[in-house]
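**Student:** Structural data only, the sequence is not supplied:
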């Protein structure tokens, strides 16, 4: 099923993406908390992610990079700010330098992910909040919407392996 809607709301400085999966919240949670599963979908298909560090707990850090088709690397970081497993978590997200440290600790977004069970389906809602309309527009121009849709389109295959215990 995957992505069912996206919404860019400049007035509220948010970008929301909603996806549905034929799996329970516990399985969908695993594709976030397990770095090897996260790597299989987090980057767009042409920009796969590698997580060098993932402390998936409140106060935990993540360091990752996405590898482009020509060998370039786009680095990023997360700081997990809250968590209610397996239903909700929030993290701050930003760009990182080659050392994995934030380029500008004030140039961040806040992402809140919610997993809600509806029968045999889990609805995953991801709301990213931006500091300014300019930051939101810059990320949209960088391909955030297309990249996120492409990335989330890979989750079904990962979930198929989670269900069979691979």
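**Tutor:** Now that the structure is in, tell me what you want to look at. Since this is a predicted model, take the numbers as computed values, not measurements.

**Student:** When you work out contacts or count neighbours from here on, use the C-alpha atoms and nothing else.
**Tutor:** Fine.

**Student:** Would you check that residue 4 makes contact with residue 16?
**Tutor:** No: Residue 4 lies out of contact with residue 16 (C-alpha atoms under 8 Å); the separation is 11.0 Å.

**Student:** Provide a list of residues in contact with the residue most central in space within the chain.
**Tutor:** The centre of the chain sits closest to residue 42, judged by C-alpha atoms, centre = their mean, with a distance of 6.0 Å. Listed by C-alpha atoms under 8 Å, 6 or more residues apart in numbering, the contact set of residue 42 reads 48-49, 151-152.

**Student:** try this one side by side with the last:
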């Protein structure tokens, strides 16, 4: 059990939890800022968490839900206030409705996470600030302390599992609920490099090409909300052509980009017959490079299954390898 002390201050309205680990500060930091990792320990074992969004940057938002043994859900959110990687971050933590909006009927808390180096590895001090003594007592009565003990007891297994989250692993796809999928890949490059590689048309043309023998004659891209996007690929031997069109819905450079997407073809140049997806890209700096996470929302489960069956993940992996070897390494 990593927790070494739990202290309640009824005058300052705080609950402080100290935990020690035999890994580096950087490794522990990555476990909290990588959605694939934090969801393996943020909820107690009986209520595992699923993170739909996790922005490790000031002004960012995290949305998650915990699923109970009977399929019941409890949703929560973070509003990121401050980040000083890899030493501390501060969030406003609260309960949420099923759609992710804050549930103001229950109290929210200010949480400060501090990561420090020790002789044996690292120490995490989590201090929760409540608005009043009544709120502190209410959350403790709801089992907050016991939940934190159970949740943090799972961290050791996560931080020791280095290979599962390292750079060099192939693109991974995780199904979320009935209509979403999360695509994850650690890319060997800085946050700024990877952001430019996904938003600069000239760079996009160099690596988002799919199989050999294809080119991208059309790439219209601008990282501005409301801008129309269009990319078209062509088989240079047969002349076969297809592409995607969409619009920028939201962005926070250089870590978050949200776009819509629908397939286009010479027979359907506007993609009117194609189902539309919502693509949420989040970039997070990790020890080996930049973690790219795409959360894709499909119209329904059937469309998700059909798209994934096309070998989408393999095609994305080929492009990411080209990005690392021919663009970022140049």
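**Tutor:** Cool, the structure landed. Here the structure is a predicted model, which is why all the values come from computation and not from measurement.

**Student:** still on that earlier bit, can you put the contacts of residue 42 of the first structure in TSV and add distance to residue 20 of the first structure and secondary structure?
**Tutor:** Formatted as TSV, those follow (distance: C-alpha to C-alpha, whole Å; DSSP: H, G, I helix; E, B strand; the rest coil):
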residue	distance to residue 20 of the first structure	secondary structure
48	22	coil
49	22	strand
151	14	helix
152	10	helix
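
**Student:** Of those residues, just say which sits nearest to residue 101 of the first structure.
**Tutor:** Set against residue 101 of the first structure, the nearest of the contacts of residue 42 of the first structure by C-alpha to C-alpha is residue 49 (16.7 Å).

**Student:** Tell me, how many residues neighbour that closest one?
**Tutor:** When neighbours are counted by other C-alpha atoms under 10 Å, residue 49 of the first structure registers 26.

**Student:** now the one 5 residues further on
**Tutor:** Burial of residue 54 of the first structure is recorded as 20 neighbouring residues (other C-alpha under 10 Å).

**Student:** Pick out whichever of residue 4 and residue 16 of the first structure has more residues nearby.
**Tutor:** Per other C-alpha under 10 Å, whichever of residue 4 of the first structure and residue 16 has more neighbours is residue 16, with 18 against 11.

**Student:** what do we get in the second structure for the more buried one?
**Tutor:** Alignment note (TM-score structural alignment): residue 16 of the first structure maps to residue 16 of the second structure.

**Student:** if I pick its match, what's in contact with it?
**Tutor:** By C-alpha under 8 Å, 6+ apart, the neighbours of residue 16 of the second structure are 5-8, 125-128.

**Student:** distance from the host helix or strand of it to the first structure after superposition?
**Tutor:** Under the criterion of DSSP states H and E, residue 16 of the second structure resides in strand 14-21. When the first structure is overlaid, strand 14-21 of the second structure sits 0.4 Å from its aligned residues on average, using mean C-alpha distance after the TM-score superposition for the first structure.

**Student:** Can you name the next helix or strand after that strand?
**Tutor:** helix 25-33.

**Student:** ok, residues contacting the helix or strand following that next one?
**Tutor:** Using DSSP H and E, the next helix or strand after helix 25-33 of the second structure towards the C-terminus is helix 35-38. Contact with helix 35-38 of the second structure is made by 31-32, 51, 53-54, 158, as judged by C-alpha under 8 Å, 6+ apart.

**Student:** Go again with 10 Å.
**Tutor:** Identification of contacts with helix 35-38 of the second structure by C-alpha atoms under 10 Å, 6 or more residues apart in numbering yields 30-32, 49-56, 62, 64, 155, 158-159, 161, 164-165, 174, 182, 184, 284, 291, 293.

**Student:** So which of those sit within strands?
**Tutor:** 49-54, 62, 64, 174, 182, 184, 284, 291, 293 (DSSP state E).

**Student:** can you name the residues of the first structure that the longest helix seen in the second structure overlays?
**Tutor:** Across the second structure, the longest stretch assigned as helix under DSSP state H is helix 312-322. With TM-score structural alignment applied, helix 312-322 of the second structure matches no range in the first structure.

**Student:** Please identify the buried residues of that helix?
**Tutor:** 313-314, 316-322 (16 or more other C-alpha atoms under 10 Å).

**Student:** Dump those to CSV, plus distance to residue 94 of the second structure.
**Tutor:** Below are the buried residues of helix 312-322 of the second structure laid out as CSV (distance: C-alpha to C-alpha, whole Å):
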residue, distance to residue 94 of the second structure
313, 34
314, 38
316, 35
317, 36
318, 40
319, 38
320, 36
321, 39
322, 41
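
**Student:** do you know how far the residue of the first structure positioned farthest from its centre is from residue 146 of the first structure?
**Tutor:** Of all residues in the first structure, residue 119 has its C-alpha farthest from the mean position, at 23.9 Å, by C-alpha atoms, centre = their mean. According to C-alpha to C-alpha, to the nearest Å, residue 119 of the first structure and residue 146 of the first structure sit 28 Å apart.

**Student:** One more: residue 58 of the first structure?
**Tutor:** The gap separating residue 58 of the first structure from residue 146 of the first structure is 29 Å, by C-alpha to C-alpha.

**Student:** For the two, indicate the residue with more neighbours.
**Tutor:** residue 58 (15 against 11).

**Student:** The more buried one looks like it's in a helix, true?
**Tutor:** No: under the criterion used here (DSSP: H, G, I helix; E, B strand; the rest coil), residue 58 of the first structure is coil, not part of a helix.
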